[in-house]
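How does the following fold in three dimensions:
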Amino acid sequence: MHWRRWRSQARTRIAATGPLQSLTIAELRLSEQPLTIDPHPHRRVRAWVRFGETPARVEAIVARWTPDAVGIRFTIGGASHRCWVWLGAVETI
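The predicted structure is shown next:
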């Protein structure tokens, strides 16, 4: 099996293990920090996310950010996902 297809199938199985985790409002501190929203998101990144307790590394698009966190969107198995992750969980590709 081609490795990309295998990785895609593995991510689809991981996504089924639990709900996608995201940073909380308290963690984001949006009332205390500036928020930038990209009107035309296009910056590609790799980011660590969690479905339930299971971590997965995904390719995503940066949609918004604060000094500490990044709001990303990505697709797994045809399903679109959005969440906030810590800045340290993101790598530009």
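
only C-alpha atoms for contact and neighbour calcs from this point on.
Fine.

Pull up the gap between V58 and T66, please.
Between V58 and T66 the distance, using C-alpha to C-alpha, to the nearest Å, works out to 20 Å.

correction: R43
When C-alpha to C-alpha is the yardstick, R43 and T66 sit 15 Å from each other.

Of these two, which one has the most company?
Between R43 and T66, counted using other C-alpha atoms under 10 Å, the more crowded position is T66 (17 against 13).

and for comparison, fold this next one:
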Amino acid sequence: MNDRALVTIARGAPPQTLTDVELRLDEVPLTIDPKPRRKVRAWVRFGSVPVRVEALAARWTPDAVGIVFQIEETEYRCWIWSSAADEHPS
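The predicted structure is shown next:
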């Protein structure tokens, strides 16, 4: 997807994120990387539009990944299912 289309999609709606019930942070272990550096390619939905972004895995549980990514100058953060992210080689 080209950058212009991604910017337009991101302006239309915030990225969807998993809910507290889905994350179960009070029940499962949570790992937080204080200096995220693990690159991933992740599927994210802005409204009903799925897009693939290059992101950093900032935190994770056994089932989910908290990612951070930028589109132009805006930083986005959201939780996705771990199966929606693939390791991205440097």
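
can I assume G52 of the first structure is in contact with S22?
No: contact criterion C-alpha atoms under 8 Å: G52 of the first structure and S22 do not qualify, at 10.4 Å.

neighbour-wise, which of these two wins?
With neighbours defined as other C-alpha under 10 Å, G52 of the first structure and S22 compare such that S22 has more, 17 against 14.

corresponding residue for the more buried one in the second structure?
In the second structure, the residue equivalent to S22 of the first structure is T17, according to TM-score structural alignment.

How about F74 of the first structure?
Using TM-score structural alignment as the criterion, F74 of the first structure maps onto F69 of the second structure.

Starting from I37 of the first structure, give me the distance back to the residue most central in space within the first structure.
Nearest to the geometric centre of the first structure sits I72, at 4.6 Å (C-alpha atoms, centre = their mean). As for I72 of the first structure, its distance to I37 of the first structure is 11 Å (criterion: C-alpha to C-alpha).

what do those two both touch?
Residues touching both I72 of the first structure and I37 comprise A63, R64, with contact defined as C-alpha atoms under 8 Å, 6 or more residues apart in numbering.

buried set for stretch 66-79 of the second structure?
Buried positions in stretch 66-79 of the second structure, judged by neighbour count with 16 or more other C-alpha atoms under 10 Å: G66, I67, V68, F69, R77, C78, W79.
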